[in-house]
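A.B. asks: sequence first, predicted model second:
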Amino acid sequence: MSDAGVEVDVPFTLYDRAAFLPAADALVLADLHLGRGAASNVDAPLGDGTDAVDRLDRLLAETSPDTVVIAGDLLHSFSTLPRGVEDDLLDLGATVDRAGASLVVTPGNHDTMLESAFDGTSIDEYRLADGETVVCHGHERPAADADRYVIGHDHPALSVDGRKLPCFLYGPGEYDGADVLVVPAFTRLAPGSTVNGMRGRDFQTPLVADADAFYPAIRGGSFEEALWFPPLGECRRLL
């Protein structure tokens, strides 16, 4: 591992594929893509729903949030609900309920079936309790003004010493003066988009224009604390 760690002052705490915002008492994750395993051609795919719910349960125990917000693409399939997805959704809701939290989903571009499968709170853009942060999927420009946006959509990953790792991207003031935090896909079935060589035009979200200004960070696995790297424009030569 390169000695690339830097100090970045942020108003959130990074966990394994999720972010906790203390001022809003909210846990944000994105891109669960429930049903992706069942829809794949893999003979014995990872039980993506059970895996996601189990990992969320551990995060809830660690962070005790008041609100859990899923920043889009809760579902994977555009036109069907693969077998087991409805049970996974019930388990997800029950897990959040047991933790004493409320669940909010901001639909993503994959969530065309969400209305027929999820009867909880769903809103395109959700403003957190801090009043400063808006969560949305990130596939479209947000309508709401905010000091900070938390999004998913691009499934960022960082290649470090030959290993591809899910990563966060943080751009202070990078969207019309607002901060942007891009969280990695919560599903472990998504391969991720390797951001090392990506420019703004390579991102699917309109909230990342100057990718070189975004700080990558990795957390999870052997990394018990978030490891921050210099902005992409500077750290490419280090990786």
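C.D. replies: The structure has been received and is ready for your questions.
A.B. asks: every contact and neighbour count from this point should use C-alpha atoms.
C.D. replies: Noted.
A.B. asks: list the buried residues in the longest helix seen in the chain.
C.D. replies: Scanning the chain for the longest helix, with DSSP state H as the assignment, gives helix 48-63. Within helix 48-63, the residues that count as buried by 16 or more other Cα atoms under 10 Å are 48-50, 52-53, 56-57, 59-60, 63.
A.B. asks: can you put these in a markdown table and add distance to residue 133?
C.D. replies: As requested, the buried residues of helix 48-63 are arranged in a markdown table below (distance: Cα to Cα, whole Å):
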| residue | distance to residue 133 |
| --- | --- |
| 48 | 29 |
| 49 | 28 |
| 50 | 29 |
| 52 | 25 |
| 53 | 25 |
| 56 | 21 |
| 57 | 24 |
| 59 | 21 |
| 60 | 20 |
| 63 | 18 |
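A.B. asks: and here is the other one:
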Amino acid sequence: MVGLALVFVSEPALALRPYDSTDADVAKQGEFELELGPVGLRRDGSKRIEVAPAVIGNLGLEGNRELVIQGQREVALDREPGEPRSAIVDNGVFIKQVLRQGTLQDASGPSIATEYGLLLPSVNGEKGTGFSVAGIVSQRTEDISVHLNAALAWTREHEPDLFLGAILEGPYSWVVRPVAEVFAEQASGGPRITSGLVGAIWRLRDGLSFDIGIRRAHDGNETIRELRLGLTWTFG
């Protein structure tokens, strides 16, 4: 998915810091989970883009569901004449539903969830509206957590899109755990995107974690490099 003049690049609707994919868990009923990226820098080929802030809000609902609202501001540091300096992109509203309680809910076996919703228009970017639906499977052991994602979307440019992603995390009991993600995405008529990320999550205390991620991706002939810094704060 490519934004105006190839400066503002849309990301999948799925998101869990510092990834593009997500896990098969939701916020508890009545809790609010803020995923905030106050510092981010991306280089798309020769163009530098500041991503600040990137915001996702998750509100826990009854029935093992949550409401997800997201968006992020991007500032072009190397814009061409006539291009907007900033844009608000990746806007969306979704419902995430746990279909099977598993290890992420302190039960046995895999956790299974779905996430579906609307891809909303950008400000100074893609003007259309789309939708997406995803399936998520997660499994956690003492040594590793695995989260598998598959999503189908009708993009803001009204093209079909397929996203496949996988997250690997080190032992959840560690205060600082290593993490990694790979994903591939293909929109009809567009280049294939392949991406890899490595990083770490530092759990300062229950309900507050900080994260860092370093990402490298290929979007057709373009090479993308990105630094992500952020936090996840749960309260309520």
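C.D. replies: Happy to help now that I have it. Fair warning: this is a prediction, and the values are worked out from it, not measured in the lab.
A.B. asks: so after superposing, what's the score?
C.D. replies: Structural agreement between the two chains, given as a TM-score (TM-score structural alignment, normalised by the length of structure 2), stands at 0.33; 138 aligned residues with a Cα RMSD of 6.1 Å.
A.B. asks: name the helices or strands packed onto the longest helix of structure 1?
C.D. replies: Judged by 3 or more Cα pairs under 8 Å, 6 or more residues apart in numbering; DSSP states H and E, the packing partners of helix 48-63 of structure 1 are helix 85-98.
A.B. asks: between the helix it packs on and helix 48-63, how big is the angle?
C.D. replies: For helix 85-98 of structure 1 and helix 48-63, the angle between their directions (axes from the mean of the first three to the mean of the last three Cα atoms, to 10 degrees) works out to 10 degrees.
A.B. asks: so after whatever helix or strand residue 169 of structure 1 lives in, what's the next helix or strand?
C.D. replies: Taking DSSP states H and E as the criterion, the element that holds residue 169 of structure 1 is strand 168-175. Going down the chain from strand 168-175 of structure 1, the next helix or strand is strand 178-182, by DSSP H and E.
A.B. asks: separation between the closest residue to residue 13 of structure 1 other than its chain neighbours and residue 14 of structure 1?
C.D. replies: Nearest in space to residue 13 of structure 1, with sequence neighbours left out and distances taken as Cα to Cα, 6 or more residues apart in numbering, is residue 20 at 5.1 Å. When Cα to Cα, to the nearest Å is the yardstick, residue 20 of structure 1 and residue 14 of structure 1 sit 6 Å from each other.
A.B. asks: how many neighbours does residue 217 of structure 1 have?
C.D. replies: Other residues near residue 217 of structure 1 come to 25 when the count uses other Cα atoms under 10 Å.
A.B. asks: please disregard the earlier target; I meant residue 87 of structure 1.
C.D. replies: Residue neighbour count, defined by other Cα under 10 Å, stands at 12 for residue 87 of structure 1.
A.B. asks: same for the helix or strand residue 165 of structure 2 falls within, what does it pack against?
C.D. replies: For residue 165 of structure 2, the element it lies in under DSSP H and E is strand 160-169. Of the remaining helices and strands, those touching strand 160-169 of structure 2 by 3+ Cα pairs under 8 Å, 6+ apart are strand 145-154, strand 176-187.
A.B. asks: mind putting those into TSV with mean neighbour count and distance to residue 112 of structure 2?
C.D. replies: Written out in TSV, the entries for these read as follows (neighbours: other Cα atoms under 10 Å; distance: least, Cα to Cα, whole Å):
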stretch	mean neighbour count	distance to residue 112 of structure 2
strand 145-154	21	10
strand 176-187	20	19
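A.B. asks: how close does residue 89 of structure 2 sit to residue 70 of structure 2?
C.D. replies: The value you get for residue 89 of structure 2 to residue 70 of structure 2, if Cα to Cα is used, is 9 Å.
A.B. asks: more neighbours: those two, which one.
C.D. replies: Here residue 89 of structure 2 and residue 70 are set side by side on neighbour count (other Cα under 10 Å), and the busier one is residue 89, at 25 against 21.
A.B. asks: and the helix or strand hosting that one, what does it pack against?
C.D. replies: Under the criterion of DSSP H and E, residue 89 of structure 2 resides in strand 86-100. Helices and strands in packing contact with strand 86-100 of structure 2 are listed as strand 65-76, strand 111-119; criterion 3+ Cα pairs under 8 Å, 6+ apart.
A.B. asks: residue 163 of structure 2: which of those is closest?
C.D. replies: Using Cα to Cα as the measure, strand 111-119 is the one of these that comes nearest residue 163 of structure 2, at 13.1 Å.
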